[in-house]
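K.L.:
any chance you could fold what I've pasted below:
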Amino acid sequence: NQVGGNDELLFDGASFMCDAGGTLVHRAAGFREDLTVVELGADGACHGEIQPYPDAIASVREALVLGTRDYVHKCGFENVVLGLSGGIDSAVTCAIAVEALGAEHVLGVAMPSRFSSDHSVNDAVALAEALDVRLLTIPIRDIHHAMERDLAPWFAGTEPGIAEENIQARIRGNLLMALSNKFGRLLLTTGNKSEIAVGYCTLYGDMCGGLAVISDLPKTTVYELARHMNDHASREIIPLSTIEKPPSAELRPDQHDQQSLPPYDILDAILHRYVELDESIDDIIQAGFEQATVRKVARLVDLNEYKRKQMATGLKVTSRAFGIGRRMPIAAKF
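P.N.:
Modelled structure (predicted):
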């Protein structure tokens, strides 16, 4: 079996051999190169070694580590940069990058605004310290204020909304791209599959970058992976407060994801059926999900195809990923 990453596609290795009766008698290592010899007896008996294969969540971790390492190196980079918000997505992405490349090759950037909570800033610092990653802190308050001031005459008489919130994300994207460009570091984006599916992300903002490490991970799996990575490391590399606090983009006061989206366990279950299993809206409703919620989610998925067309290459770990696995039109209706 092939092993390694090529763009979105990840190959896990784990070549195996069965005897004449179909019994597994040999399996090579998974997610790394391996060379083994299998003895074939004159009577047809095979004698080999069965290497253990990681469980489901460990396989996800190893696949993302392998895919990140191969993509970065095959594209001619040694170092990466990413924004650290204190949230779960950037924390998991950073931990994957450190395992793939080594802490010395990973640069984290915290870019607090006036809406950033103290605990998020502290969580970003704690993560960087736990992973031994260099952390730059570049407050965006002054840049944000300057843009608000310059846009004020043209926004006058309108209610503040998404446009104003997205200014912050685009400031951060601009700063990260400047650091990437100046120092030759590949920028990693940190969006998860749930948010990318429904467009809960900012084009030319948090979507900026060259590799979307966790873009095929539903939000519920991101939490599961975070806990697994702490268990795997036998210490708290991802702060417990990051895992336990309500997720928030922190682009306005007292903002939480569930103000705009269904609870992630419900959202991910609907997305699994709609995106990966290709079930119809009616079939999903008949499975027991609330009709209005299903129709809203499906509508958001369809409306935000234009964003996904411009997203960075993502690593495929589910049965159907956006990009190579799901090609849909933007303007044409279906």
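K.L.:
make it CA atoms for all contacts and neighbour counts henceforth
P.N.:
Fine.
K.L.:
quick one: stretch 226-239 to chain centroid distance?
P.N.:
17 Å (Cα atoms, centre = their mean, to the nearest Å).
K.L.:
what do you get for stretch 122-133?
P.N.:
The chain centre lies 19 Å from the centre of stretch 122-133; the measure is Cα atoms, centre = their mean.
K.L.:
mind listing the strands for the stretch 51-200 of the chain?
P.N.:
80-83, 106-110, 134-137, 186-189 (DSSP state E, counting those that start in this stretch).
K.L.:
nearest to Arg61, out of those strands?
P.N.:
strand 186-189 (16.3 Å; Cα to Cα).
K.L.:
picking up where we left off before, next, format the strands of the stretch 51-200 of the chain as a markdown table and append mean neighbour count and distance to Ile214.
P.N.:
Compiled in a markdown table, these are given as follows (neighbours: other Cα atoms under 10 Å; distance: least, Cα to Cα, whole Å):
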| stretch | mean neighbour count | distance to Ile214 |
| --- | --- | --- |
| strand 80-83 | 27 | 13 |
| strand 106-110 | 23 | 16 |
| strand 134-137 | 16 | 21 |
| strand 186-189 | 26 | 8 |
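K.L.:
turn those into a markdown table, including distance to Leu225.
P.N.:
Converted to a markdown table, those look like this (distance: least, Cα to Cα, whole Å):
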| stretch | distance to Leu225 |
| --- | --- |
| strand 80-83 | 19 |
| strand 106-110 | 20 |
| strand 134-137 | 23 |
| strand 186-189 | 17 |
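K.L.:
so which of those strands comes closest to Phe322?
P.N.:
Among the strands of the stretch 51-200 of the chain, strand 186-189 sits nearest to Phe322 (Cα to Cα), with 15.0 Å.
K.L.:
for the comparison step, fold the sequence that follows:
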Amino acid sequence: MGCRIQIAQLNLRVGDVAGNAGRVIAAAHQARAAGADLVVFPELALTGYPPEDLLLRPELIARVASALARVCAEVRGITLVLGYPRATAAGLFNMAGVIRDGALVAEYAKQELPNYSVFDEKRYFQPGRAAVVFEHRGLRLGLSVCEDIWQDGPTAAAAAAGAQVLINLNASPFHAGKRAEREGLVARRALDHGLTILYANLVGGQDELVFDGASFVVDRDGRVQARAAQFQEQALLVDLDDDGRPSGGTATGVTSGADTQDEAAIYQALVLGVTDYVRKNGFSGAVLGLSGGVDSALTLAIAVDALGADQVEAVLMPSRYTADMSNEDALEQARRLGVRTHTIPIAPAFDSFLAMLEPAFAGRAPDVTEENIQARCRGVILMALSNKQGRILLTTGNKSEMAVGYATLYGDMAGGFAPIKDCPKTLVYRLARYRNGLDPSIPERVLTRAPSAELRPDQTDQDSLPPYEILDPILRLYIEEDQGVDAICAQGFDEAVVRKVTRLVDRNEYKRRQAPPGVRISQRAFGRDRRYPITSGF
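P.N.:
Sure, this is the predicted structure:
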């Protein structure tokens, strides 16, 4: 007999239970119209993911119960596999439920609760203990949820219970290389246990996380038979024969289901992260400072691709140290992208602050204090425009700067969202080159001149930092791989440089705690991933 299954790869909003239920119902109706007899939704679809401490509020759980009843009442003629939290006498569980003809006919509780990296599920959920297999059109379908597929036990248990096909509901966040990693792991599970596996993933931005979708179907020989695209909603249809083998799939809503790698995937993740953070939080658009440097140039391109040129404003704030070419390049990029600009020199504000502080600074030579005042003058201007217009202020700092504290509190760190916060400087250049390959919006001089904060005469970043080609690999080893000084030096780096860099990372945790959230694209970003004490004798 076989069946036709649709994976509904949706972009849902955390906490909007009624809205998410409406999206589920609409997607179920669409799937039925497309000829599907079963539709699969992502993990915790009714609440969005991750709901975090909203799960501790009884009102949320009550809303989920009401939404579940609504779905049961409004959908007929198609079976649903849906993710949601359920409270029982034994505790709160991360569920995958099977809804058919208005009734909840089976429920599976997630067994493996991740409690590492960005995940904190043991704070909220109790683990399930048993496999669940249900009948559908002559096939035996097993259920699992996200982390269950990364550990062998739940898959083995489903196979032992007689499953021919395993449906895996996911809210799996993106990092570079994640798609290939997932597909390789699921292929091994399919081969090991002789199962067809349907991997249904969430898509969309949620605070610092981006869920990339990239849902897929693997046959029992470990071959990917159908893929959904990354970073956008999609309905992926797949036909299974009466033995549960897929006969290929079709995706609607995009032109290609091909894989996306490296800079292209990272750039799309950044765009989606900005789009959803701005839209889901109700901002009318974005404003940012445009300096003529590569960081703000990339951030502007991302903002325009995310929101549209008419929803973005760029502000030039030259000082006495700003080179003419910085203003020229900033204006040229804004012209190419069609973005409105304001030019607001900071000299009057800077001079006023110096005059005000002159008695207190008497007898003290100029130093980084005066540099920071300039950055804070710019922060005040940008926040004023953000407040007046209701547009979010996007900060432009990168991961290399945030790692070593090369940023000014209440200055260039001021803002609501940091699109390239998890991008090392060397990656920023690669992403800018990638973006220019699509459309040459960033002037070439921005990509070839020496980077500078332009806060004192003839300043370059390398006056106080190692070259980024050396700095970034050291930071990766120390931050993302937890390697110590000796291990890093063993890879050929100068010990004095390594010690300087690691000291800077350690002493600037207090700054990072006060930084805005930003898109996570690595396996270890600052924020949810890496939680170090500010006060520490380690």
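K.L.:
before we move on, back to that, the strands of the stretch 51-200 of the first structure: which one's closest to Arg172 of the first structure?
P.N.:
Closest to Arg172 of the first structure of the strands of the stretch 51-200 of the first structure, according to Cα to Cα: strand 80-83, at 7.9 Å.
K.L.:
count the neighbours of the counterpart of Glu195 of the first structure in the second structure for me.
P.N.:
Here Glu195 of the first structure is matched to Glu401 in the second structure, going by TM-score structural alignment. As a burial measure, Glu401 of the second structure scores 17 neighbours (other Cα atoms under 10 Å).
K.L.:
which residues in the first structure does stretch 165-175 of the second structure match up with?
P.N.:
The aligned range for stretch 165-175 of the second structure is empty, by TM-score structural alignment.
K.L.:
repeat for stretch 315-322 of the second structure
P.N.:
With TM-score structural alignment as the criterion, stretch 315-322 of the second structure aligns to 109-116.
K.L.:
what does stretch 522-530 of the second structure give?
P.N.:
Going by TM-score structural alignment: stretch 522-530 of the second structure matches residues 318-326.
K.L.:
and the contacts of the matching stretch?
P.N.:
Residues outside stretch 318-326 of the first structure that contact it (Cα atoms under 8 Å, 6 or more residues apart in numbering): Glu8, Asp216, Leu217, Val275, Glu276, Arg308, Lys309, Thr313, Gly314.
K.L.:
pull up the gap between the fifth one and Asp7 of the first structure, please.
P.N.:
Yep, that's Glu276 of the first structure we're talking about. Per Cα to Cα, to the nearest Å, Glu276 of the first structure is found 20 Å from Asp7 of the first structure.
K.L.:
list the buried residues in stretch 391-409 of the second structure.
P.N.:
The neighbour-count check on stretch 391-409 of the second structure (16 or more other Cα atoms under 10 Å) flags 391-409 as buried.
K.L.:
do stretch 317-337 of the second structure as well
P.N.:
If you call a residue buried by 16+ other Cα under 10 Å, then stretch 317-337 of the second structure has these buried ones: 317-319, 322, 326-327, 329-334, 337.
K.L.:
ok, now stretch 513-523 of the second structure?
P.N.:
Applying 16+ other Cα under 10 Å to stretch 513-523 of the second structure flags Ala515, Pro516, Pro517, Gly518, Val519, Arg520, Ile521, Ser522, Gln523 as buried.
K.L.:
just the endpoints, please. Distance across it?
P.N.:
For stretch 513-523 of the second structure, by Cα to Cα, the gap between its terminal residues amounts to 19 Å.
K.L.:
and the buried residues of stretch 317-337 of the second structure, which two are the farthest apart?
P.N.:
Among these, Ser319 and Leu337 lie farthest apart (Cα to Cα), at 24.3 Å.
K.L.:
now the closest residue to Cys201 of the first structure other than its chain neighbours: how far from Val275 of the first structure?
P.N.:
Leaving aside its chain neighbours, Cys201 of the first structure sits nearest to Glu195 (6.4 Å; criterion: Cα to Cα, 6 or more residues apart in numbering). From Glu195 of the first structure across to Val275 of the first structure, the span is 13 Å (Cα to Cα).
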